[in-house]
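# could you look at this predicted model? Sequence included:
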Amino acid sequence: MTMSIHAERARYIPVEQGFNIERPVLAPQAFVAEMRRTFADETPTGFVALDLSLILGTVYAATTPFMLARYARVRTGERLACALAASGEIWAVLRGTGTLARDGETLRWRAGDMLALPGGIASTWQADEDAVLWLVTDEPALAFQGVRPEAAERAPVQATHYRAEDIARELRVLYDRPMAPDTPGRALFMASERTERLCTCLPAMTLTLNAVRPGEAQRPHRHNAAALVLALREARCASTIGGATYRWTEHVTLLTPAGAAHDHRNAPVTEGSAVTDDDIALALIVQDGGLYYYGRTMGFSFADAGQR
């Protein structure tokens, strides 16, 4: 019998080989050089990707197997155009003001704002004053599967704007919220009209604001989701991730690999001193957690459970 080209493509793999797949280990790290390059005076308008594709062994840019993070610089009066092959995009404005034009709509943004946007739509970011933004997408997840974003009318989210003034109001409540011993952290989940029931920002990705008051420590824990931690306010905070300690530095991104035990702890203020907002550490955290929530495989556990 003549074998067709379709039959020639078939491969048969022994079960022991299929259940013992080895992947390169993704280690915790801080993307200091990328942050400095983005904020440097001479840096032109464009993206600075936090790309670990050489470690991950992918032919496409990726920070984790499912997420890609970037910094974006938009110089005064200039425009940054993009159309990202993602199901959705999470943006945070670190500096500057400007406008976003996409899909026939225009939105004004400023430092402190955050946005959740459907992916695959041509966008133009124009800066009124020198701007730096941070964004995370699920481009690697789509690239791995060889799929493209849905049409705009079927996108999992609509353009959602988290305004700086609204965030500030919510943070005031977060800072004073009582903490129980088993509370995972002092955190605020950001969602949208379409994802509120999922408790995620995008269906596959979570966006949280995490605060650590002086003298407070987020209990060591681990989860199946990888996390990208962007320090917004350092205070005296540090994270221990997989046994390595990283001091928080404003606008530096930390990578917490999937399953790595980690904590966040903020040193106390001088005895007798009043606590101000500057003493409260604040970070923006994006995880691919929505995938695990939906798959019923969150894998959350406290890493010090046997020590308490």
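Noted; the coordinates are in hand.
# could you use CA atoms for every contact and neighbour count after this?
Will do.
# before we move on, what SS does Thr58 have?
Secondary structure, DSSP: H, G, I helix; E, B strand; the rest coil: Thr58 is coil.
# Ala204 reaches Val286, doesn't it?
No - Ala204 is not in contact with Val286 according to C-alpha atoms under 8 Å; the separation is 10.5 Å.
# wait, a helix at Ala92?
No - looking at Ala92 with three-state DSSP, it is strand, so not inside a helix.
# second one coming, line it up with the first:
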Amino acid sequence: MNREFDPALTDINQVDAEYFEYSKAANPISANLISRIPYHSFPASLYDSGPSRVVPLDLSDALGCEGPATGPGLCANFMRLNRGDTLTLQPNATSQVFYVIAGEGSVVQGEYEIQWSKGCFIALPGLQQAHFSAREDARLYYVHDEPLLRYLGVTPRADRFAPTLYPAALANAKLREAADDPRAQDRSRISILLGNRHFPQTRTVTHVLWAMYGILPAGSVQKPHRHQSIALDFIIDCPTGCYSLVGTELGADGQIRNPQRVDWSPGLAFVTPPGYWHAHFNESDSEAFLIPIQDAGLQTYLRALDIRFS
């Protein structure tokens, strides 16, 4: 179609256009144009009593984004579901991962029904409502990717996987198998990654999320490591004397310079920002158990995870 030149239309189409000299725009974090992901801890007291509810672990003010959001692309939550109650969830998300901290009940999503109990992991897609009900007082840790979809301005068009249960007994057996391997002490960590057969390239629990179930043995140290995915860490159980050190740089000795210390406690959730070095310590005589949930499914698919060890 031929159109005559219209200066007024040209002006309208250029209203939003901007131009920046490269050095002033290429690194918006260093230029303080966008905030870093903050360190933050969320105690178990947020969900240990009271009515049935979802408690978003919201850092959106610090992130300068629409909330709730715990990171730019993920939102972690605590769920409390009292006996006989029901909660209906339908975030604008492609991926939802749950860990059952305590209690038992069921979840119905479309034609699927899953029975869950303490120690189970559940992965749900986001297209349909999920109806959770409890047979006894329950608490869950819950992460979804609604902030990512909100930023992109999109809604899910199709589910990429079916509702999937990882039973506690089987997950615990697989973790113990990894711990009992004679070569376990030579590895960077003792853990298992939850996978789904639909994602053979990333070997992650969903196409966006990664979920790790790990042991920190008594008297052990997980040496400094880093990755470009945000880690939303949940401490299942731990004795006194467990903690993480987090920082931006390593010294010549391979240890983290000027680290931030995060002392662990059962039921604690905390944020490890992407790209930061972090190390985990257990100075007690008992094992500790943790779950990092990350956007590493997406980062791995983008070939951008860049996990490194000191």
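Sure thing, it's come through. Computed from a predicted model, the values in this text were never measured in an experiment.
# how close does the counterpart of Tyr246 of the first structure in the second structure sit to Ser286 of the second structure?
Aligned by TM-score structural alignment, Tyr246 of the first structure pairs with Val262 of the second structure. Distance of Val262 of the second structure to Ser286 of the second structure, computed by C-alpha to C-alpha, to the nearest Å: 19 Å.
# tally of neighbours for Ala111 of the first structure?
Neighbour count for Ala111 of the first structure, taken as other C-alpha atoms under 10 Å: 17.
# now do Ile122 of the second structure
Neighbours of Ile122 of the second structure (other C-alpha under 10 Å): 21.
# which ones are touching it?
With contact set as C-alpha atoms under 8 Å, 6 or more residues apart in numbering, Ile122 of the second structure has these partners: Val97, Phe98, Tyr99, Pro163, Thr164, Leu165, Tyr166.
# buried ones in the biggest helix by length in the first structure?
Ranked by residue count, the top helix of the first structure under DSSP state H comes out as helix 164-176. Within helix 164-176 of the first structure, the residues that count as buried by 16 or more other C-alpha atoms under 10 Å are Ala164, Ile167, Leu171, Leu174, Tyr175.
# where in the second structure does that helix fall?
Mapping helix 164-176 of the first structure onto the second structure (TM-score structural alignment) gives residues 168-180.
# so what's the gap between the helix or strand harbouring the match of Tyr246 of the first structure and the chain middle?
Using DSSP states H and E, Val262 of the second structure sits within strand 260-263. Distance of strand 260-263 of the second structure from the chain centroid (C-alpha atoms, centre = their mean, to the nearest Å) equals 19 Å.
# so which residues make contact with the match of helix 164-176 of the first structure?
Ser117, Lys118, Gly119, Cys120, Phe121, Ala184, Ile190, Ser191, Ile192, Tyr213, Gly214, Ile215.
# try stretch 58-78 of the second structure
In contact with stretch 58-78 of the second structure (C-alpha under 8 Å, 6+ apart) are residues 34-38, 46-47, 54-57, 139-149, 151, 230, 232, 271, 295.
# which part of the first structure matches it?
Residue span in the first structure matched to stretch 58-78 of the second structure, by TM-score structural alignment: 51-71.
# how long is that stretch from one end to the other?
Distance between the two ends of stretch 51-71 of the first structure: 11 Å, counting by C-alpha to C-alpha.
# what's the neighbour count on the residue lying closest to Glu34 of the first structure once chain neighbours are set aside?
Among residues not flanking Glu34 of the first structure along the chain, Val48 sits closest, at 6.6 Å (C-alpha to C-alpha, 6 or more residues apart in numbering). When neighbours are defined as other C-alpha under 10 Å, Val48 of the first structure has 17 of them.
# for Thr164 of the second structure, same thing?
18.
# same question, Cys199 of the first structure
By the criterion of other C-alpha under 10 Å, Cys199 of the first structure has 17 neighbours.
# aligned partner of it in the second structure?
Cys199 of the first structure maps onto Arg203 of the second structure when the alignment is built from TM-score structural alignment.
# would you confirm that that match contacts Asn196?
Yes - with contact defined as C-alpha under 8 Å, Arg203 of the second structure counts as touching Asn196 (6.7 Å).
# what does Gly112 of the first structure align to in the second structure?
Taking TM-score structural alignment, the alignment pairs Gly112 of the first structure with Gly119 from the second structure.
# residues contacting its match?
Counting by C-alpha under 8 Å, 6+ apart, Gly119 of the second structure makes contact with Tyr99, Val100, Ile101, Ala102, Pro167, Ala168, Ala169.
# can you do 6 Å?
Residues in contact with Gly119 of the second structure (C-alpha atoms under 6 Å, 6 or more residues apart in numbering) are Val100, Ala168.
# do the one 4 residues further on as well
Listed by C-alpha under 6 Å, 6+ apart, the contact partners of Ala123 of the second structure are Gln96, Val97, Pro163, Thr164.
# I'd guessed the second one sits against Tyr141; true?
This means Val97 of the second structure. No - if you go by C-alpha atoms under 6 Å, Val97 of the second structure and Tyr141 don't touch, sitting 8.2 Å apart.
# aligned to Tyr293 of the first structure, what sits in the second structure?
Aligning on TM-score structural alignment places Tyr293 of the first structure opposite Thr300 in the second structure.
# quick one: neighbours of that match, just the number.
22.
# and Ala162 of the second structure, by the same measure?
Neighbour number of Ala162 of the second structure under other C-alpha under 10 Å is 15.
# for it, which three-state class applies?
Following three-state DSSP, Ala162 of the second structure is assigned to coil.
# the longest helix of the first structure vs the second structure, mean deviation?
Following the fit onto the second structure, the mean deviation recorded for helix 164-176 of the first structure is 1.3 Å by mean C-alpha distance after the TM-score superposition for the first structure.
# distance from the host helix or strand of the residue nearest to Glu34 of the first structure to the second structure after superposition?
Per DSSP H and E, Val48 of the first structure falls inside strand 46-49. Here the mean offset of strand 46-49 of the first structure against the second structure after fitting is 0.7 Å, by mean C-alpha distance after the TM-score superposition for the first structure.
# mind listing what Gly275 of the second structure touches?
So Gly275 of the second structure contacts Arg226, His227, Gln228 (C-alpha under 6 Å, 6+ apart).
# measure it to His144 of the second structure for me?
As judged by C-alpha to C-alpha, Gly275 of the second structure and His144 of the second structure stand 21 Å apart.
# also Pro292 of the second structure?
Counting by C-alpha to C-alpha, the separation of Pro292 of the second structure from His144 of the second structure is 13 Å.
# ok, those two, which is more surrounded?
More neighbours surround His144 than the other of Pro292 of the second structure and His144, with 29 against 20 (other C-alpha under 10 Å).
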